[in-house]
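*Asks:* predicted structure and sequence below. I'll ask about it afterward.
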Amino acid sequence: MFARTERLLLRPGWGEDAPALFNAIADEAIVDKLPGTPWPYRAEDAEAYLARDRKPGELPELLIYARTHGAPRLVGGIALREDGEEGAELDYWIARPCWGLGFATEAGKAVVDMARDGLRLRSLRSGHFVDNPASGRVLEKLGFVPTGEVEERWSAVRGEKVDCLMYALAA
């Protein structure tokens, strides 16, 4: 699956994206907010992520590229992960130099539309670590509302489970 917005191109990652992926995500401040992502993040991790087998019909895992007058620039990643039979969980990250530019909201809107209109998913949820309120603001802009649930998620940077505030997309 691909999506194009005013400023972004969202597409699956390819093997040749490994150096750009590594350079964008291998930042402690980013991985600190990504449950389940290894730390330290190595070039081999980017290569392995991009080389894994993907089956037809799997939910999309996309890289976010800023469209420029030259070559597009990798600014993050966004994915839908299975969450029950007819639902998914939205996950995303943005490279630190691009924080505060609205890329997460713009990419998130495209993927939420994809989930509802193209994939016809019945429910979407997401979450953020309690010390990452900026992600909560992104989710609220996308129409998610807090559920009041807290889940523990593993942070490799911290070496422990961290409370994650959960959200659901309002119907």
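*Replies:* Noted; the coordinates are in hand.
*Asks:* C-alpha from now on. contacts and neighbour counts both.
*Replies:* Will do.
*Asks:* burial count for the nearest residue to Glu149 once chain neighbours are set aside?
*Replies:* Distances taken as Cα to Cα, 6 or more residues apart in numbering place Met166 nearest to Glu149, at 5.5 Å, with adjacent residues excluded. Number of residues near Met166 (other Cα atoms under 10 Å) recorded here: 20.
*Asks:* please compare the first structure with the one that follows:
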Amino acid sequence: MFIRSERLFLRPAWPEDSEELLVRIGDEAVVRNLARVPWPYTAQDALAFVQKPQDHRLPSFLMTVPGAEGSRIVGGCGLSLLDDEVNLGYWVASGDHGQGYATEAARAVLTLACALGHRRVVAHHFIDNAASGRVLEKVGFRRTGRVAERFSQSRGYASPSREYEVVFEAPADCGGDGEGSIARRRAA
């Protein structure tokens, strides 16, 4: 499965990506904000990631930026299961922060999640990573009011994590344009 957004090409990881992936995500400042990625991140971790089979209902993508000399990996974005709920996760390489790549990729993956029939998607960010919360709000997530301790493999301990959700009311919600219009919350 592939997604083309305005600036990004989102695609599955391939075995030949393992070395570049190791360089791009192998940064403690990036990994410390991720719950399921170990630190230090090793060549074996990168190889395991690129060899992991894709789940068509929960795809994961590398964010790549096409260029004249080929494409380069700038991050990753995808869906997974967390506590039996569909969860959106993403990361951006340190040198590519502040470019809007996380927002663009998250918006594209949320559109896909809706098209795949998922009606609710959750996301979390560690409290000390407020920038991630801003990305989630830009793409239509709303705070659930739940803050819970969540274990981080890279930190080696649990840290407070804020939960967000997007609820799609109908398949027609899948094609929204603009900030936050991709999803509408159900009235409580």
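*Replies:* Okay, I see it. Quick caveat: nothing in here was measured; it's all calculated off a predicted structure.
*Asks:* TM-score for these two?
*Replies:* The TM-score (TM-score structural alignment, normalised by the length of structure 1) is 0.92; 168 aligned residues with a Cα RMSD of 1.5 Å.
*Asks:* re earlier: any figure for the gap between the residue nearest to Glu149 of structure 1 and Glu47 of structure 1?
*Replies:* 30 Å (Cα to Cα, to the nearest Å).
*Asks:* so what would you say the end-to-end distance of stretch 82-101 of structure 2 is?
*Replies:* Criterion Cα to Cα; first-to-last residue distance in stretch 82-101 of structure 2 is 23 Å.
*Asks:* what's in contact with that stretch?
*Replies:* Contact with stretch 82-101 of structure 2 is made by 8, 24-25, 27, 29-30, 34, 58, 63, 74-81, 102, 106, 110, 118, 120-124, as judged by Cα atoms under 8 Å, 6 or more residues apart in numbering.
*Asks:* which ones among the residues you listed map onto strands?
*Replies:* Counting by DSSP state E, these place 63, 74-81, 120-124 in strands.
*Asks:* touching, Val157 of structure 1 and Ile30? I think so.
*Replies:* No: here Val157 of structure 1 does not reach Ile30: they are 9.6 Å apart, not a contact under Cα atoms under 8 Å.
*Asks:* more neighbours: which of the two?
*Replies:* Val157 (20 against 16).
*Asks:* what lines up with Gly143 of structure 1 in structure 2?
*Replies:* Aligned by TM-score structural alignment, Gly143 of structure 1 pairs with Gly140 of structure 2.
*Asks:* point me to the helix or strand that includes that match.
*Replies:* Gly140 of structure 2 is part of no helix or strand, with elements assigned from DSSP states H and E.
*Asks:* and the helices in structure 1?
*Replies:* 18-25, 28-31, 43-51, 103-113, 133-141 (DSSP state H).
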